[in-house]
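> got a structure for you, letters missing:
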């Protein structure tokens, strides 16, 4: 190495040489003078060998310290080896070696030197600018040399003697960990949160020197300047292992993996090669014990790079197969640990440090190029646990991943005051908010580092989707997919990236490429169900796509990835939440049943089994409630729900835009109803996009309805009305059912809002005022058939939700006007609607009242000791079980029945004429008469049951509703005639008795009672007139009688396929419920019937002739 003679001072800095010598001496802590070393009590290291070499080179004169000598000085200082030179007879050297700091490694020395170099800058800040400039240039050169040596030492630690501590800690890139953990506490103010690394964060690695917190950024800048100009691999080799170690600690919770055995490599422990990992994984999958044993044998002795990792992996895999534990879902050799949790502070130190590191653009770019950033040949659980940022992204409140957090904050619910639980929510959600922010800060830096970095980040998100495709399934094995926390956090992150293009006016919605899903290769959607297309149609559509010359813009990529993560992340999590709640409901029901039946089993041999189940079920229920509370802490976190609602509003608007033919919504607003032809781009959309919107909004509607902003309410109403009124756009009827259910939950009373969060909106929104009523009526009809094996019961749930919406809009005059317009303008559809409504009321009341009679009979039996004694044990058990079943069925029937009857009351009040059609009025009168007879007639005693409230049986309310319908239609002659024609159930005595009950219990006002009694009088008059008319007609020829009703036909028509002649009113009534010919089941429409004009003329002549012959 070259050296130079001492330089004199410059004109601007006369003391430059003296300062340089002193600065080098202070920075490197070395001297070329024995006297100076001795005067310092040997705290300065005397570099005797260098001094002798320089004296020889300079005619016996040792020059002063200068920048040109720093390289030689460092090399000499780092080469000193007290252990190797212990046998020397050089007394001075022995003294120097003995004075070296004990356990000071090559890294420690260089780190301290670099720190002293930075401190030296403070010594001349107040001097003239030229002096500052020249001295800074000297320090910059020294720092550059120090950084070069740091890189050499970290990558090749054995180059210099002192590369170990205590004989086992080896210098490696991991020694940077203590320094990097201080990055978040730098005084620059750039850290996301205040506070430095806690003592526990660094105590385990205090053996390694660390730089001051406020100098970490400058140190990273120096590393970048030296190693990051061209090849990022070298920079990655230096910083990658340390970054991986920081996030590993978050994952595993321990602190001391930077301590490696002296035989270890200079980096983190090598992972098993990918091909060997696959071989072990395959052997585990097939339970091939021989293959695992062979792998273990091959790897004994540690031959080859990473052999130890493979041996460990094979051993753990074999142990797992044999039932001894070991392997983890995260990867071979990776122990499943809970790691750091949001309950502590340590994760913040580590996460914030990472955020500060990647704030350097070059480091951010380097990080995305690391293999660990997005590992190849991995699984979903391993991707979460072992990728570089996976441990930061998986932090969550979910019990499955962090059970200790649930125990700490949400266990022992009975023993915790509500205020404490609320405070715990605040605590956990505060940590979640911090975690969300720092994760976004990290990935925002990565994304903006360069075009290549952006592509890698986008592919990272897509890879998470590809690996977790199984999360879209109804039943998921948790060990095969990433956790809810990881996927929800990724979704939350994407929401933040989507925020800039989701402005209030949706001004950037047009930049989303409709063709993207057709051409993208990020993730596979070939097997996803489409909104309105078959799998084959979707395949052909993709194959016919024209090539795109330009890649999609970031808005498009971010939007579709956020949509996909909504499905695999939040969507799956809320569905899991609902499943857990239903499971707890089943437990609760069974426990209640067993507790109720305790007298029947407590003295039987099976009693211990019953008690054990009850105990176990209650424990499961308690644990389940704790789990739900923990999940709700994250899923219903207002910070998250606010962003989700904004995104869902955007997606709903985009879906409407994709559905309308102009593709311009919301500028201007969509015109309804939509055309019959469904646009191709909409039809080909994956169904999950629509389903995720409704599932998540339904979840919010049930648990946090106040999270909807007014703009979100407007978008929800537009979205719901659009697809309820144009139902053919959605193939899956259950998706449309969920639209009604969302509105239902959001019009339920909430707090001070009597009509919920959405009541006012649906009563003022222009689209709702024009299209909600016909949309609901259409869907009421459509709900008759859902295609499911449970469709008979599905329709009641769907129509119940619709009935509650009708209740909320009923007081709005504009909605009422739309109902009247539908009744007159679309009479045929309206008649179908009220027929469906009547069918439901008829069935539910018939079924409930019939079962009430059965329940009454069985309760009488149970009260009869002799009757019970006559039954054996099994028969008694069956009887108790049947009673319980009857109570549940009656309660359900009456709950639906009362609501549907209320709708019928309202509609008969507003649209009387619609109920007077021939195909409706007779059936309505017969249904009312039958139920009135059952409620107040001789059989009413059979309806008396124990505790009628338990089954929801309120006979007074039922009577009040039925009488309301009579009163609504009392003035209609057709209704009076229909009552009179009902020979099965009508009796005037029943009406008078009902009137008396209504008067006595004030169910109706005196004026209404008077109207009711007047109705009976009119009915009796009509009945007498019709009796006289029938007598006049005498015996009617069979060919004039309706074959189904056995009544005289007034408007005979021929059915085209069976050629049978029936009355038009009869076939119209039949077709309301069954679209086939009743005589041969051939498809039939009312438009196809053929008027039998000749027969009608004969009938009219017959009746005229008979009436003319009536005695005067």
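Right, received. Where do you want to start? Note that the structure is predicted; figures quoted are calculated from it, not measured.

> CA atoms for contacts and neighbours, from now on please.
OK.

> contacts for stretch 990-1008?
Identification of contacts with stretch 990-1008 by CA atoms under 8 Å, 6 or more residues apart in numbering yields 932, 933, 936, 937, 956, 959, 960, 967, 1009, 1012, 1013, 1016.

> C-terminal to the helix or strand the last one falls within, what's the next element?
To tie it back to what came earlier, the one meant is residue 1016. Following DSSP states H and E, one finds residue 1016 within helix 1006-1033. Using DSSP H and E, the helix or strand that follows helix 1006-1033 towards the C-terminus is strand 1052-1054.

> what about that following strand, distance to the chain center?
Here strand 1052-1054 shows a centroid-to-chain-centroid distance of 58 Å under the convention CA atoms, centre = their mean, to the nearest Å.

> got a list of contacts for it?
Outside strand 1052-1054, the residues that reach it (CA under 8 Å, 6+ apart) are 1060, 1061, 1062, 1063, 1064, 1089, 1090, 1091, 1092, 1093, 1095, 1096.

> Tally up the residues packed near the residue nearest to the second one when sequence neighbours are not counted, please.
Read it as residue 1061. The shortest distance from residue 1061 to any residue other than its chain neighbours is 4.3 Å, reached at residue 1054 (CA to CA, 6 or more residues apart in numbering). Neighbourhood size, residue 1054 [other CA atoms under 10 Å]: 19.

> Structure two is appended below for comparative analysis:
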């Protein structure tokens, strides 16, 4: 006899308990014994073919009716016992049904059960916990977990999309994880569930698809489908409208992250084994995704931005307790972490701070810790987080930097095709066919770009990332500290004595030998990840570094690395550091100083070391080791110039500059020489390209009027050359602007540094040549449309250059150098400059004009005097002449390798730019040259006789 559970409930309850039931039998059945329940349930599940719902769903419905009966019954002991025992049977069979897929009649399978669970999860919130408890009691937990979560994973894989667009599906999925992992017994073994780990040969982009927790870690606004649905409707939005969208997604993402953290935290706290396995899972993912920071990486073959950034943010939260501002637990992070056996991280191809692979491997082999001395969770978590910061969030940053120009190019192409498509020729119709596809691609790409913008302007998330970056900066300072006591004891810099008179870039072996251990063996990405993030996030007005009290940690680390060249051998990484510092030095408004200026002024470590660090790197960035090193240096020096110009307003820094110029003259002259080299090239390059822009613009204008053409290129070739010339002019003029500003500042306060023999002739020649370019006969060639577009203000540049003349007008060496410049010096050019600056534009005062004219007269008088002297010396023996400059030597020296005799001032000037013998390229140091005293005496005697002959006349 088939008995329904409804009848069973009626039979096991007192008659007066039925008044709330919606349906009642016509006759009240006789009571059934409790042991009949088992048979009833077994029949319904295993024999009754009329049941239309899956067995597990049927049991859940039975469970809900039991709960309803509990609530409405009078709860006599007999009723309570009956309902309780019935509930136990329902729970027991529920566990059996989810263990034996073939147990029930009909189309019953775990997949069907999972569909109902995820669609009606609220109905299962009381039932599932009882199943979990029963599985724990019966020691069948692993079997239940495997069947449940493997089925869950299969279901998520089978649905068309699993992302934040389907709120019900993803929230119910997270709830499943939350309910199960709320039990410590589950959390302690969860990493043993089938599919938690991926096979060793899993592709980098498959972890989020094949692993148990992969799908839930992709729940992010950065998911392409989420981005397209929210931002890809084709509407042109204002920034305010975009912000509304950003805020809605940010709020939802924040909730998702909170829930994901709850889930992972339960696993981490479950047991030692589950904690290690969870970190191993994260490590396995990031070790396979190092190409996310590759220049030519294919994003489709790598883990998605949504996946890895979510994991990075979770790890950052786990790192918060031991990187808080008190640093009470910072000593728990092992500074010798990389000496451990069986590291989570793959460092096999990682560039080191200042050692090669062979040296690093030898160090670790000789200093490996024992198997018993395993790293603690704090150390594992910290270094894993650093890795995710670089390859996870850093890879997302790189993706953003690549996609931004793509969006711009696609917009231009869409507009071009739309214009072409409006014509009637055959080509236009063919072109128009491409338009829908290109518009769709633009829509997708632009939505991804806007989703990235929303992510990086999410203040709450970026605050957490920045807190980690600040704490990590302090820890790395602790590693650099020889005693590893920072921040509780101050760090004294430099760590090794400065190599005075020697270019650090040419002393790499010495620096590597003296680099601190273990920092020199650390992977470079632990610094690069921090700097890439800081540089990028500074583009957003909501960035935490603009207001965080912990910014000083990042500035201290940057200053330390720049001040101690033995720490990091990679000049590109140092270039990123100075660009980051330059952002903090720049004015934020008309009267608002840069957001780092207070740190530059008040932080003792920074104040005492920043200036020397910048001057030193300005010099050594001459050689970056790459094929583009000639151009790389300009960007770094531009950033340094910005910082120097701002900090020079602080009295302590101005005093330091004066001290360096007087007490460390050779070092400072090297800096001035590099400044001069750069300004000479940049002005020449900038003005030459402006002249090319002028000529091409005129040519194109003449052709448009139908006038005669004077160039062979067709219009397309000319347009291409115009774009190239404009780009180079804009770059060179912009970089030159800062260099000229530094010359104005330093020549006013320390003119003697610019009039040494090694410098003064080149400086005079550069100034005279550019003065001729700006006011001479060819100045009209610099007249271009929209000069501001190229950072070119000819009148301001003229004022800056003439200011240098004024600043050095009291230096006799400079007057003589200008007079000796036979190529460009003409007094008439100064007359023209005075007319433009004084009479025509009023940019300078009468006093300025008078000083400039007096300087020109002094230089002209000196020129006449020196020409007369040169005529007397023109018959000098060839051996008296400098082989490069062709003037009579005053202090001849012999070069040790080539054995060439040259004037000391000439070889000193050469060595300021190139530390080799100019005649055979053999490395050369100034202290190695040999004075030629005998030749010097002969030259002096020759001059003495010439002077005597002059006066006797």
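Cool, got the structure. Predicted model only: the values in this text are computed from it and were never measured.

> Now do the same for the residue nearest to residue 1061 of the first structure: its match in the second structure.
Alignment note (TM-score structural alignment): residue 1054 of the first structure maps to residue 894 of the second structure.

> And for residue 775 of the first structure?
Checking TM-score structural alignment: residue 775 of the first structure goes with residue 613.

> quick one, what contacts its match?
559, 562, 563, 564.

> From the residues you listed, list the buried ones, please.
559, 562, 563, 564 (16 or more other CA atoms under 10 Å).

> just the contacts of residue 613 of the second structure now: which is nearest residue 358 of the second structure?
The closest of these to residue 358 of the second structure turns out to be residue 564 (CA to CA; 23.4 Å).

> Return the distance of the counterpart of the closest one in the first structure relative to residue 660 of the first structure.
Correspondence of residue 564 of the second structure to the first structure, assessed by TM-score structural alignment: residue 726. As for residue 726 of the first structure, its distance to residue 660 of the first structure is 11 Å (criterion: CA to CA, to the nearest Å).

> For residue 575 of the second structure, which non-adjacent residue is spatially closest?
residue 636 (5.2 Å).

> so where do the helices sit in the stretch 251-400 of the second structure?
Under the criterion DSSP state H, counting those that start in this stretch, the stretch 251-400 of the second structure contains helices at 272-287, 305-319, 357-366, 377-388, 394-421.

> Now do the fourth one: which elements does it pack against?
To tie it back to what came earlier, the one meant is helix 377-388 of the second structure. Judged by 3 or more CA pairs under 8 Å, 6 or more residues apart in numbering; DSSP states H and E, the packing partners of helix 377-388 of the second structure are helix 272-287, helix 305-319, helix 525-537.

> and those helices, which is most packed in?
Ranked by mean neighbour count, those are led by helix 305-319 with a mean of 23 (mean count of other CA atoms under 10 Å).

> wait, what's in contact with the aligned partner of residue 270 of the second structure in the first structure?
Matched by TM-score structural alignment, residue 270 of the second structure corresponds to residue 449 in the first structure. The neighbours of residue 449 of the first structure, taking CA under 8 Å, 6+ apart as the test, are 361, 362, 364, 365.

> Now secondary structure and distance to residue 581 of the first structure too, for those residues, in CSV please.
Shown next, in CSV, are these (DSSP: H, G, I helix; E, B strand; the rest coil; distance: CA to CA, whole Å):
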residue, secondary structure, distance to residue 581 of the first structure
361, helix, 46
362, helix, 48
364, helix, 43
365, helix, 44
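
> so can I have CSV of those showing neighbour count and distance to residue 1076 of the first structure?
CSV is the format used below for the contacts of residue 449 of the first structure (neighbours: other CA atoms under 10 Å; distance: CA to CA, whole Å):
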residue, neighbour count, distance to residue 1076 of the first structure
361, 17, 72
362, 21, 74
364, 24, 69
365, 25, 69
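
> Tell me the buried residues in the longest helix that the second structure contains?
The longest helix of the second structure (DSSP state H) is helix 665-704. For helix 665-704 of the second structure, burial by neighbour count (16+ other CA under 10 Å) applies to 666-680, 682-697, 699-700.

> hey, where'd the strands end up in the first structure?
Counting by DSSP state E, the first structure has strands at residues 30-31, 45-46, 164-165, 169-170, 1052-1054, 1061-1063, 1090-1091.

> can you tell which of those strands is closest to residue 889 of the first structure?
strand 1061-1063 (37.8 Å).

> post-alignment, the closest one versus the second structure, mean distance?
Its matched residues in the second structure lie on average 1.7 Å from strand 1061-1063 of the first structure after superposition (mean CA distance after the TM-score superposition for the first structure).

> Need the residues that contact that strand.
Contact with strand 1061-1063 of the first structure is made by 1042, 1043, 1044, 1049, 1050, 1051, 1052, 1053, 1054, 1055, 1092, as judged by CA under 8 Å, 6+ apart.

> and what of stretch 728-744 of the second structure?
When contacts are defined by CA under 8 Å, 6+ apart, stretch 728-744 of the second structure is touched by residues 634-635, 638, 641-642, 644-645, 675, 678-679, 682-683, 685-690, 789-792, 797, 800-801, 803-804, 807.

> switch to 6 Å and redo it
Outside stretch 728-744 of the second structure, the residues that touch it by CA atoms under 6 Å, 6 or more residues apart in numbering are 638, 641, 679, 682, 686, 689, 690, 790, 791, 804.

> go on, stretch 215-227 of the second structure?
Around stretch 215-227 of the second structure, the neighbours that count as contacts under CA under 6 Å, 6+ apart are 163, 164, 165, 208, 306, 307, 447, 448, 451.

> Ok, stretch 762-773 of the first structure next?
Counting by CA under 6 Å, 6+ apart, residues outside stretch 762-773 of the first structure touching it are 721, 815.

> Can you get me the centre-to-centre distance for that stretch and its chain?
Remark: stretch 762-773 of the first structure is offset 30 Å from the chain centroid, using CA atoms, centre = their mean.
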